[in-house]
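Visitor: only geometry, no sequence info:
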């Protein structure tokens, strides 16, 4: 049994929590994935944006009431552990670490490609190390950096949304294929799931029962509006401004910051329960999980060595959808006193995640199942040895 550790300090208000969520959502998805989806499905990209937002709202509200009932670090890892089964919680934690580490590596590789395509892996690793160093200084300072990044990001998105149309209008619409549209919905939903950073930081948010749901709703509304605006801009052939291009890479830094920050809290929670080395549960003299931050920074840097952006994003999509399916299943177990929203909301969230996951390529499913199996064996071994 792992030794108890000190609680993290509550330093983030609604504004800080919204910055965390937006900083995670307004990155790879809106600058990279949305343009790809628009090119593949044409006008149906707007449907994907809408469906993704609706599914994200169901999941966000369920995540919010869970985070309000259990305002501790860990997100679905903690909820699965407490409300379902230890192995369900462990699986959620493992999938979150894998999914978001892959997403962080994707952002870092994109940054590296911008600086020096021929040395993109080396520059990606450098970006991870720099961002990890910023986080080590503490959540409050990271929030200040994140606010600056977010300001530039939103300015860049607005510059594209209101940019004049050019010669890139999609006149010949791609033929409608249900599989492509549903896959687009899955990709866009995954892009929205940055709101999960708010839940994983539950132990550090002031008045979590009131502020977590409020922050999630604000985050999703703002994100959906910006995603729809950008999709319409691509469809009418808007010419990307220089500010938009610069903001894209600044946003990737913000995504990297928020992912490493949120992942370190999940690793902290897993270490507290003894699912990983207890070393990662230690807090430094400032009350920060320094070991967990450095551990996640190292994992993301290692994944950068893969050098494959497309594979990393697809893997992230599959693992994220399973993660949120576990989270919705946990929401079904809330007591009437804990429940803030109707129970059917959890059923809809669970069904939508499983349905969208069905459209992820089977190869990625196979890799995901292998990772889950390996993780189960590792946890069983650690349990037996402890």
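Guide: Thanks, I have the structure now. No experiment lies behind these values; they were computed from the predicted model shown.
Visitor: For the rest of this, base every contact and every neighbour count on C-alpha atoms.
Guide: Fine.
Visitor: can you pull the buried residues of stretch 122-138?
Guide: For stretch 122-138, burial by neighbour count (16 or more other C-alpha atoms under 10 Å) applies to 122-129, 131-132, 135-136, 138.
Visitor: Which one of these is nearest to residue 12?
Guide: residue 138 (11.7 Å; C-alpha to C-alpha).
Visitor: Is that closest one in contact with residue 288, as I believe?
Guide: Yes - at 6.4 Å, residue 138 counts as touching residue 288 under the criterion of C-alpha atoms under 8 Å.
Visitor: need the contact list for residue 22.
Guide: By C-alpha atoms under 8 Å, 6 or more residues apart in numbering, the residues touching residue 22 are 150, 194, 195, 219, 223.
Visitor: Just the buried ones out of those residues, please.
Guide: 150, 194, 195, 219, 223.
Visitor: Tell me if the last one really is in a helix.
Guide: This means residue 223. Yes - assessed with DSSP: H, G, I helix; E, B strand; the rest coil, residue 223 lies in a helix.
Visitor: what sits against the most centrally placed residue in the chain?
Guide: With distances taken as C-alpha atoms, centre = their mean, the residue of the chain nearest its centroid is residue 194 (3.7 Å). By C-alpha under 8 Å, 6+ apart, residue 194 lies in contact with 21, 22, 23, 24, 25.
Visitor: Residue 27 now?
Guide: Counting by C-alpha under 8 Å, 6+ apart, the residues that residue 27 touches are 248, 251, 252, 254, 255.
Visitor: Please compare the first structure with the one that follows:
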């Protein structure tokens, strides 16, 4: 009887994995990512969405295996360092940290783009307020997570209905000319929409860990829902705006509403989109902190960053990441931050999949093959990204090992 009474509570706890993970994935990728993807591939971006989902699913499987073998913060980084060596570990850490900083900048810029008043300073302030909330120990869980998650499909439903309620304006001769060659770059950009799965597959804290059945079912729901929502929104805004106008839209959903003669809904949709992205911003900071704590424990960051607030949160570490993200949000557009974040994290997960491949060498064949597929997809998509994003990623890949070597006096 005791086991039976525990079952409903366990099922309720495991069900919490869905909003916890899905809430971390749906954000700027849905509300902003379609615009830079359209600039790279036009309407062909729709084919890039399932490719990005497959790459992210491989990465999720690899990080789940790494989390079992290496408990605690930064499981993927720890596995890479243990299985591949110090330098690959530092490259993976550098790209992951910059990727999460860029993700925070993109999310903050996305929230600002959907607000009535537009200013880069608003994005910077949003990042710093998120740091304060994280330092205070704010965690969105349980019923609040489900309620917050519901904002995204509600906003999506409004926009989709408006897009199909009125015929789109004719597209002029200046329509964007694109080819299928842009699909890998669009897939790499849309990879950003799937980030956040590590909150379920590789949590930094044991209290956030879910059993394998819950993790497996949550992953299926998360990736299926994300692909479906992205495709529905993509088809709808392309129908209403066309690829050329979509590529130039800083806030695609608001632009689609205006084009569909539903401008009266822009305030409601803008507020809903901004609110829906706030927990994702907090989740990006948590992922930054997770890897940074693992790097700190290896001595590759100054011990100064290990200072803790009353609740045990590393406030200087959070503040450092927040200041970097705030500065980036002021300097670059959200679309540029999205491509930089996606490129950095693709490189990071290429190493993560390689580490998982070595970890699973004597284990299940299909999981090892999925890790191999993840390596190939991540490398191809990263190499297809815009040149500025690749240069920023290269900088992180070089600076990570250099700074770690200088601080520890160890180069291998």
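Guide: Yes, it's here. Quick caveat, the model's predicted, so the values are computed rather than measured.
Visitor: before we move on, the earlier item: what would the buried residues of stretch 122-138 of the first structure look like in TSV with distance to residue 44 of the first structure and secondary structure?
Guide: Putting these into TSV (distance: C-alpha to C-alpha, whole Å; DSSP: H, G, I helix; E, B strand; the rest coil) gives the following:
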residue	distance to residue 44 of the first structure	secondary structure
122	37	helix
123	36	helix
124	33	helix
125	36	helix
126	38	helix
127	35	helix
128	35	helix
129	39	helix
131	36	helix
132	38	helix
135	39	helix
136	42	helix
138	42	coil
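Visitor: Residue 344 of the second structure -> the first structure?
Guide: By TM-score structural alignment, residue 344 of the second structure lines up with residue 319 in the first structure.
Visitor: what's around its match, how many residues?
Guide: Using other C-alpha atoms under 10 Å, the number of residues around residue 319 of the first structure comes to 30.
Visitor: name the element it belongs to?
Guide: For residue 319 of the first structure, the element it lies in under DSSP states H and E is helix 309-331.
Visitor: Going by contacts, tell me the helices and strands next to that helix.
Guide: helix 44-69, helix 76-83, helix 86-115, helix 178-192, helix 344-357, helix 362-385 (3 or more C-alpha pairs under 8 Å, 6 or more residues apart in numbering; DSSP states H and E).
Visitor: Any chance of a markdown table for these, columns mean neighbour count and distance to residue 335 of the first structure?
Guide: Below are those laid out as a markdown table (neighbours: other C-alpha atoms under 10 Å; distance: least, C-alpha to C-alpha, whole Å):
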| stretch | mean neighbour count | distance to residue 335 of the first structure |
| --- | --- | --- |
| helix 44-69 | 24 | 10 |
| helix 76-83 | 25 | 10 |
| helix 86-115 | 25 | 18 |
| helix 178-192 | 23 | 28 |
| helix 344-357 | 19 | 13 |
| helix 362-385 | 14 | 29 |
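Visitor: Those into CSV, with extra columns for distance to residue 160 of the first structure?
Guide: Shown next, in CSV, are these (distance: least, C-alpha to C-alpha, whole Å):
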stretch, distance to residue 160 of the first structure
helix 44-69, 16
helix 76-83, 35
helix 86-115, 19
helix 178-192, 19
helix 344-357, 29
helix 362-385, 33
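Visitor: mind checking which of those helices is nearest residue 213 of the first structure?
Guide: helix 44-69 (4.9 Å).
Visitor: Would you pull up how far that closest one lies from the middle of the chain?
Guide: 13 Å (C-alpha atoms, centre = their mean, to the nearest Å).
Visitor: try stretch 357-375 of the first structure
Guide: 18 Å.
Visitor: can you list the residues that contact that stretch?
Guide: 91, 94-95, 179, 182-183, 186, 314-315, 317-319, 321-322.
Visitor: so what corresponds to residue 359 of the second structure in the first structure?
Guide: Residue 359 of the second structure maps onto residue 334 in the first structure, by TM-score structural alignment.
Visitor: I'd guess that match is in a strand, am I close?
Guide: No - per three-state DSSP, residue 334 of the first structure lies outside any strand segment and is coil.
Visitor: what about it, how many neighbours?
Guide: Residue 334 of the first structure: 17 neighbours (other C-alpha under 10 Å).
Visitor: what's around the aligned residue in the second structure for residue 359 of the first structure, how many residues?
Guide: The alignment partner of residue 359 of the first structure in the second structure, by TM-score structural alignment, is residue 384. Residues lying near residue 384 of the second structure (other C-alpha under 10 Å) number 21.
Visitor: and the alignment partner in the first structure of residue 240 of the second structure, what is it in contact with?
Guide: Aligned by TM-score structural alignment, residue 240 of the second structure pairs with residue 237 of the first structure. Residue 237 of the first structure is in contact with 165, 166, 167, 168, 169, 170, counting by C-alpha under 8 Å, 6+ apart.
Visitor: Quick one: residues contacting the aligned partner of residue 201 of the first structure in the second structure.
Guide: Mapped onto the second structure by TM-score structural alignment, residue 201 of the first structure lines up with residue 203. Contact analysis of residue 203 of the second structure by C-alpha under 8 Å, 6+ apart lists 67, 72, 73, 209.
Visitor: now do 7 Å
Guide: Neighbouring residues of residue 203 of the second structure by C-alpha atoms under 7 Å, 6 or more residues apart in numbering: residue 209.
Visitor: That one: what secondary structure?
Guide: coil.
Visitor: returning to what we had before: want to try JSON lines for the contacts of residue 237 of the first structure, with secondary structure, neighbour count and distance to residue 229 of the first structure as columns?
Guide: Shown next, in JSON lines, are these (DSSP: H, G, I helix; E, B strand; the rest coil; neighbours: other C-alpha atoms under 10 Å; distance: C-alpha to C-alpha, whole Å):
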{"residue": "165", "secondary structure": "strand", "neighbour count": "17", "distance to residue 229 of the first structure": "13"}
{"residue": "166", "secondary structure": "coil", "neighbour count": "12", "distance to residue 229 of the first structure": "16"}
{"residue": "167", "secondary structure": "coil", "neighbour count": "9", "distance to residue 229 of the first structure": "18"}
{"residue": "168", "secondary structure": "coil", "neighbour count": "12", "distance to residue 229 of the first structure": "16"}
{"residue": "169", "secondary structure": "coil", "neighbour count": "15", "distance to residue 229 of the first structure": "15"}
{"residue": "170", "secondary structure": "coil", "neighbour count": "15", "distance to residue 229 of the first structure": "16"}
